[in-house]
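Participant: sharing a sequence plus its predicted fold:
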Amino acid sequence: MINQFWVLLRPMFSIPDAWCLSRILKLFSLGLGVALLVVACSTPDSQISDRATANLNGTNCRMVEHDLGETQVCSQPQQIVALGPHILDLLLSLDMQPAGYAEVFPFHRGDSFNNPSEQIPYLGNRVTTQPLNLGDRSNPSIETLTRLQPDLILGEAGGLRQNYDLFSKIAPTLLWEQRTAKGKWQENLRQLAKALGPEERAEAAIATYNQQIAAARAEFAPVVAKYPQVLVLGANQLVDIMVVNDSSYLGEVLEGVGFELVSPPAQNKSELTTSISLETLPQLDDADLIFILGYDMSVRKQQQKATNAVLNRVIDQQTAKIQPEWQNNAIAQSLKASQEDRVFFVTYYLWNGLNGPIGAQLILDELRQLLLSPG
């Protein structure tokens, strides 16, 4: 094609001019070939673009540690995916908003969370965006995730470990484990702040948390003096009970307020929770207060579009099975806290599902309602 083009133009030029044009056309031909080669080589073999590789060519790059290794993050991520409420808690604590979100209870079927305050439990009123709905946090929609073209993917390693390589081809990915461990959210928050910048945001959020704990310690001092021993149980039914130990996130919050957590005598100090039988409960009768974290995963099957009514029902259902069982069981009712009406039913979702600074604030608020409110 280039030679034919030259044959047509050559009579219009003198020999020197023609020689120059010939050189220009050869250079143009070479440049065009290189450009076509670059385009051909950069065309992806699948619909998933390797944004993580593109990220390596960015500016202001830093290596960020997380529980599955190290990930290079460049520039300032804007399109951020939060896979789960714990991650959303950390993200919002750093004054950042999600572009995509996946839930524990993925009952909302819209393409996006267009009314997050009614569609995302506990944290939705802090979400100012309308993030794309990625579905289940343990099995998010890859198609939607790819369409979003995020700059950063954040999640928990537990249910996502097998997809880490796939996620990393879409965008730089950070995954964390053991969110319920004492001190873990602070570590995760600092690593996330390094990825998002500036890192000082993490220290500010941690300082705010410490101030809230100190203030709550003063508020609850009279209650703690009267009822110092606290037993925290997680249960959906009495055939499956776990004790939350003091090495946990909840232990950190409650002991920060001044309470002492009651644990089974044979507890392994490194375990965050200990499974017990119903018959073991009388051995824990030192507890002055009992908090039972109800969880009912069957609500995941709900298909309704989220409204306030549905959202409240999902939250209320977390204690729907365990509360009547406890109230009608002779062993449970033999405990001192039961007889003195100091057993409180709360949701596992809030008390041991957010595991971040906002979650701690919400737990303190609920403690105030349960223990400090008149009547």
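Facilitator: Yep, that arrived. Only a predicted model underlies this, so the values are computations on that prediction, with no experimental measurement involved. Numbering: from 1, shown residues only.

Participant: alpha carbons only for contacts and neighbour counts from here, please
Facilitator: Fine.

Participant: so how far is Asp45 from the closest residue to Ile315 other than its chain neighbours?
Facilitator: Computed as C-alpha to C-alpha, 6 or more residues apart in numbering, the closest residue to Ile315 that is not its neighbour in sequence is Thr347, at 6.9 Å. Look at Thr347 and Asp45: by C-alpha to C-alpha, to the nearest Å, they are 46 Å apart.

Participant: more neighbours, these two?
Facilitator: Thr347 (21 against 8; other C-alpha atoms under 10 Å).

Participant: give me the distance between that one and Gln323.
Facilitator: 11 Å.

Participant: repeat for Thr59
Facilitator: Thr59 is 55 Å from Gln323, by C-alpha to C-alpha.

Participant: more neighbours, the two?
Facilitator: Gln323 (20 against 11).

Participant: also this one, for the comparison:
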Amino acid sequence: MPKTLALTALLLTTSLPVEAQQPSAAPALTLKHDEGTATIRKNPQRIVAMDEEALGWLFALGLGERVVGLGSTYLNPGDLSGGKVKADVLNSGFYKRGKLNGPAYVGSWTAPNFETLLALKPDLIVRLTWDGNQNYDKLSRIAPTVGYKEGGPGFWQRGLRDLARVFGKQVQAEQLIKQVADTNRANARKLQAAGAFRRYSKVVVLAPFTGGSNWVYSSTRLIPDLRAVGFRDGIQPSKLSLGVGAQVSDEALLGLDAKTLVVLFPPGAPYNGADAFLKTPVGQRLKAQSVLYVPEDFSPYSGPLVSIRNSNDLTRLILEKVK
């Protein structure tokens, strides 16, 4: 067995708790999160963000420079060089919203690269999670790991507040959460003054995927921001997938009334099926009451930075629609 693989096997099967493997100089705190409980030394210096959601929280707290490893489902081999994310990629889309110093690519949500993670020697791993997600135990043996379910109520606020405690940035976190609420209130007043709710009292966030499947987000992913500015739900699925939303039929979409605004919110490339959807009979039928909202490349779905952008950009699009 190669030496690196042997080391991986040893560390991933050891019963020694992570906190017992770490230096005891820094004070520690215990966080109860959606995957368990983690004991973390305060003010970690080497962080792994297993996805863009976690990265967004770290960016908001000004901690991007401490991210030594980044996981993503968006990145492909052409975005990498020597196992690290290329500088031009880091200077594009959502990644340029924070300071990143050439983090190593550590795989995707479902397929983390444990050898790379071990070599990075992180002192904190942060990730989004969902029912049935795997590898928490393995990640926790490498470094204290915290995970937050996207479908949980106020999940990004909890994640942000927990990280703020770890880094002593509680005041900054509360200011960010208040800024989101203030932004939504200001935009609600703009929409009310323009008569937007007289024309569209309800809203549906529709995610058209390549391949023809369409999903309605009804828990997270843009819909909380639209509710916050004053819209009611146009569709309420009875059963959600991963606590986020549900696949929707063409018949359900054709049943939407004219007072329901359809916000087309396609997933990131290569999953963006918005253009194809708009060419379908259903897309053509809904075109007059639809707006297309395309997120930045590599963007998370939620978090304070994203909510502020969502609220402002969607308000602008809707005001243009109702002129």
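Facilitator: Happy to help now that I have it. Remember, it's a predicted structure, so these values are computed and weren't measured experimentally.

Participant: in stretch 117-130 of the first structure, what counts as buried?
Facilitator: Across stretch 117-130 of the first structure, burial judged by 16 or more other C-alpha atoms under 10 Å covers 117-124, 126-127, 129-130.

Participant: run the chain-centre distance for it.
Facilitator: 14 Å (C-alpha atoms, centre = their mean, to the nearest Å).

Participant: swap in stretch 318-334 of the first structure?
Facilitator: Worked out by C-alpha atoms, centre = their mean, stretch 318-334 of the first structure lies 31 Å from the chain centre.

Participant: what's the end-to-end length of it?
Facilitator: Stretch 318-334 of the first structure end-to-end distance (C-alpha to C-alpha) = 24 Å.

Participant: any buried residues in that stretch, and which?
Facilitator: Within stretch 318-334 of the first structure, judged by 16+ other C-alpha under 10 Å, the buried ones are 318-323, 326, 332-333.

Participant: nearest to Gly375 of the first structure among those?
Facilitator: Among these, Gln323 lies closest to Gly375 of the first structure (C-alpha to C-alpha), at 20.3 Å.

Participant: contact partners for the closest one?
Facilitator: With contacts defined as C-alpha atoms under 8 Å, 6 or more residues apart in numbering, Gln323 of the first structure is in contact with Phe345.

Participant: can you find the partner of it in the second structure?
Facilitator: Alignment note (TM-score structural alignment): Gln323 of the first structure maps to Asp275 of the second structure.

Participant: just the element for its match, please.
Facilitator: helix 274-278 (DSSP states H and E).

Participant: have a look at how far, on average, that helix is from the first structure.
Facilitator: Superposing on the first structure places helix 274-278 of the second structure at an average distance of 3.1 Å from its equivalents, by mean C-alpha distance after the TM-score superposition for the first structure.

Participant: pretty sure Leu253 of the first structure sits against Gln212.
Facilitator: In this structure residue 253 of the first structure is Val, not Leu. No: look at Val253 of the first structure against Gln212 with C-alpha atoms under 8 Å: they stay out of range, at 10.3 Å.

Participant: who has more neighbours out of those two?
Facilitator: Using other C-alpha under 10 Å, the more surrounded residue of Val253 of the first structure and Gln212 is Val253, with 22 against 17.

Participant: and the nearest residue to the more buried one once chain neighbours are set aside, what does it touch?
Facilitator: Excluding the flanking residues, the one nearest Val253 of the first structure by C-alpha to C-alpha, 6+ apart is Ala360, at 6.8 Å. Counting by C-alpha under 8 Å, 6+ apart, Ala360 of the first structure touches 209, 253, 351.

Participant: give me the element the last one is part of.
Facilitator: Translated: Trp351 of the first structure. Judged by DSSP H and E, Trp351 of the first structure forms part of helix 348-353.

Participant: so how far does that helix sit from its counterpart in the second structure?
Facilitator: Helix 348-353 of the first structure sits 7.7 Å off on average (mean C-alpha distance after the TM-score superposition for the first structure).

Participant: do stretch 206-213 of the first structure as well
Facilitator: Mean deviation for stretch 206-213 of the first structure: 1.4 Å (mean C-alpha distance after the TM-score superposition for the first structure).

Participant: what about Asn312 of the second structure, how many residues nearby?
Facilitator: 16.

Participant: that one contacts Arg185, doesn't it?
Facilitator: No: counting by C-alpha under 8 Å, Arg185 is not a contact partner of Asn312 of the second structure; they are 10.9 Å apart.

Participant: now Phe277 of the second structure: closest residue in space, sequence neighbours ignored.
Facilitator: Gly283 (5.4 Å).

Participant: quick one: what's aligned to Ala360 of the first structure in the second structure?
Facilitator: In the second structure, Ala360 of the first structure lands on Ser307 (TM-score structural alignment).

Participant: which helix or strand contains its match?
Facilitator: Residue-wise, Ser307 of the second structure maps onto helix 304-321 under DSSP H and E.

Participant: so where do the strands sit in the stretch 1-150 of the second structure?
Facilitator: For the stretch 1-150 of the second structure, the strands defined by DSSP state E, counting those that start in this stretch occupy 28-33, 36-41, 47-49, 67-70, 80-81, 84-85, 104-105, 124-129, 145-149.

Participant: the second one vs the first structure, average distance?
Facilitator: I take that to be strand 36-41 of the second structure. Counting by mean C-alpha distance after the TM-score superposition for the first structure, strand 36-41 of the second structure comes out at 0.9 Å.

Participant: same check, this time on the first one
Facilitator: Compared with the first structure after fitting, strand 28-33 of the second structure has a mean deviation of 0.9 Å; criterion: mean C-alpha distance after the TM-score superposition for the first structure.

Participant: so that strand aligns onto which residues of the first structure?
Facilitator: Using TM-score structural alignment, strand 28-33 of the second structure pairs with 61-66 in the first structure.

Participant: could you check how far that stretch is from the centre of its chain?
Facilitator: 18 Å.

Participant: picking up where we left off before, helices or strands next to whatever helix or strand comes next after the helix holding Asp275 of the second structure in the packing?
Facilitator: Note on helix 274-278 of the second structure: by DSSP H and E, the next helix or strand toward the C-terminus is helix 281-286. With contacts taken as 3 or more C-alpha pairs under 8 Å, 6 or more residues apart in numbering; DSSP states H and E, helix 281-286 of the second structure sits against helix 250-254.
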